[in-house]
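# give me a 3D structure for the following:
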Amino acid sequence: MASMALTTGTAQAIVGGNPASTKDFPWLLSFEQLIQRSDDTVASWAHECGATLVGPNKALTAAHCVPGLIPDRARVVQGRDKTSSRDGKTVKVDSIWSHPEFDGIPANGNDVAVLTLRESLPGPYLTIASADDADLYTSGQQATIAGWGAVRSNGRLSGQLRAAQVSVYSEEACAEDYPTDEPRNGQFCAGFPEGGVDTCQGDSGGPFIVDGKVAGVVSWGNGCADHGSAGVYANVATYAPLLRHQIGDVPAEETVRAG
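Next comes the predicted model:
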């Protein structure tokens, strides 16, 4: 799917995908947080979610990836194919903006956030979808998903960047998969009716890419790549005015060109 796969409200590599390189996705970031787990004596940096570089010092992610998070305990990594390596450029987070109406439950929508970084990262930067991009959400539209998450439900994070392609669902098909919890407040579904390809734990916050634009943000879903359980994404075009206010102006020559 393209969701937080597992249970609503948890962070979610790509199920059914193939190994990929950040050389092909230079704007894809690993969003790390300083965490001290129960069996650790000290806190350590660990991959928690995905993020997308949408400006020199701006990254788009999911609101459910940042609740209560202190900027000093957050950073992004650019150019790292395996989370276990030390490759790439690491930049700390300066501030975090989360949608003001996000209530902590991804299924209720508004699941978008913007990270302001302490220093700029080199482009290209991925352009966010706008109200003029309704065609990006047409049923059957092909999209790319990518991330470092698990490759099966309840599995451990793969740690290897993977990518896959999924299809946008119609609103009717999305409602069929979630009859009692129909995605709303700027959400849409994608995947395949038979399952097999989806995002999973550790992919949350990552991009849903159509025609060189960020059309969605990995949000939630039931399981990972299960039959009849599409991935659910935040609709970036719905939140474009708010997001653009946070991102600011981006040099056109540094953005990825659609198509």
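# going forward, measure contacts between C-alpha atoms and count neighbours the same way
OK.
# now do the SS call for Arg86.
coil (DSSP: H, G, I helix; E, B strand; the rest coil).
# list the contacts of it.
By C-alpha atoms under 8 Å, 6 or more residues apart in numbering, the contact set of Arg86 is Arg80.
# following up with a second sequence; could you model it the same way so I can compare the two?
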Amino acid sequence: MYSRISNTLMFIGLLINQHKVSGNLNRVIGGYDAPSEFGRFHASLQNLSGQHVCGSAVVTKSHVVTVAHCVAGTEPQYVKIVVGTNDLDNGGLQYDAEVLNIHQQYNSSTRINDIAIIKISGYFDLQHITIIEMGYNELLEGDPVIITGFGAQEPNGESSRQMYAINLPVFSQETCRFAMRYSKEVVDSMFCTFTQIGQGTCHGDSGGPIIKDNKLVGLVSWGIPCAVGFPDVHTRISHFTEWIKEEVIKDFI
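The predicted structure follows:
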């Protein structure tokens, strides 16, 4: 197993060196224009100036889930939710955040329990917006997932106004732990994706939904930006479905 990990990390290292020579970043990096239907459940979290900050996913008629680090330290009145479009300059419906519910055991340093629920004022217009079902099954290495986001194309770049998507496989949990050991610990409530340099997430993709078989299985959480040859690490939704349901129910009582 150590030999397998070493070979994989050698491959990652070669990709990093290749990137230093070429200096190129493709495009969610290395992806494609997201289909319009993805905009029905992928919501953009924005500041009061209308700038995209993070992604999120619609999970009830009045809630989205995102990662905790996107909303920690802010107040609901400074967060706007735009959903119903894959082009932020064309269409979409805007909602006000009413409650920011950050996981009680979220750790900002380790990104453990990096998840939060936002309750909006009122209800989503379900003629234009879709509630995505949460996935309960555990992901396996090699499972295909789709990541969507409005993230930047390069480190410290501006977020995109157009949503992008990318198809990636779930990466080996053990190899990911080893690869990211000098950054943060990859725990069981996280999973990773990786293929090659030039394919992955960037600034502004955090909180964006990761889907498999039309179900929400993850949220973009952390990594070494942007698609430079290291795995991306995500919040594993199956570990938080019960917490989400319990917290959401409280809002309807």
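# what's the TM-score for these two chains?
TM-score of the superposed chains, computed with TM-score structural alignment, normalised by the length of structure 2, equals 0.81; 220 aligned residues with a C-alpha RMSD of 1.8 Å.
# residue contacts, the aligned partner of Gly205 of structure 1 in structure 2?
Using TM-score structural alignment, the equivalent of Gly205 of structure 1 in structure 2 is Gly207. Gly207 of structure 2 is in contact with 54-57, 65-67, 70, 219-221, counting by C-alpha under 8 Å, 6+ apart.
# and what of Leu168 of structure 2?
Per C-alpha under 8 Å, 6+ apart, neighbours of Leu168 of structure 2: 144-147, 193-195.
# now the match of Gly205 of structure 1: how far from Ser221 of structure 2?
Distance, Gly207 of structure 2 to Ser221 of structure 2, using C-alpha to C-alpha, to the nearest Å: 6 Å.
# who touches both of these two?
Val67.
# ok, longest strand in structure 1?
Identified as the longest strand of structure 1 according to DSSP state E is strand 44-55.
# what sits up against that strand?
11-12, 27-36, 59-62, 65, 76, 83, 123, 125-128, 147-148, 202-207, 247-250.
# so where is the following helix or strand past it in structure 2?
Remark: after strand 44-55 of structure 1, the chain's next helix or strand is strand 58-61, criterion DSSP states H and E. Mapping strand 58-61 of structure 1 onto structure 2 (TM-score structural alignment) gives residues 63-66.
# mean deviation of the matching stretch from structure 1?
Stretch 63-66 of structure 2, aligned to structure 1 and superposed, deviates on average by 0.5 Å (mean C-alpha distance after the TM-score superposition for structure 1).
# give me the residues contacting that stretch.
43, 55-59, 115-120, 206-208, 219, 248.
# which ones among these map onto strands?
43, 55-59, 116-120, 219.
# mind listing which of the contacts of strand 44-55 of structure 1 are in helices?
Ile247 (DSSP state H).
# ranges for the strands of structure 2?
Going by DSSP E, structure 2 shows strands at 32-33, 42-46, 52-60, 63-66, 80-83, 93-102, 116-120, 133-134, 144-149, 164-169, 190-193, 209-212, 215-222, 232-236.
# would you check how far apart the residue nearest to the spatial centre of structure 1 and Gly191 of structure 1 are?
Compute the mean C-alpha point of structure 1, and by C-alpha atoms, centre = their mean the closest residue is Gly206, 1.8 Å away. Distance of Gly206 of structure 1 to Gly191 of structure 1, computed by C-alpha to C-alpha: 15 Å.
# again with Phe208 of structure 1
The value you get for Phe208 of structure 1 to Gly191 of structure 1, if C-alpha to C-alpha is used, is 11 Å.
# what's the answer for Leu60 of structure 1, then?
According to C-alpha to C-alpha, Leu60 of structure 1 stands 22 Å off from Gly191 of structure 1.
# quick check: Gly231 of structure 1 touching Gly191?
Yes - with contacts counted by C-alpha atoms under 8 Å, Gly231 of structure 1 reaches Gly191, the gap being 6.1 Å.
# which of these two has more neighbours?
Ranked by neighbour count (other C-alpha atoms under 10 Å), Gly231 of structure 1 and Gly191 place Gly231 first, with 34 against 30.
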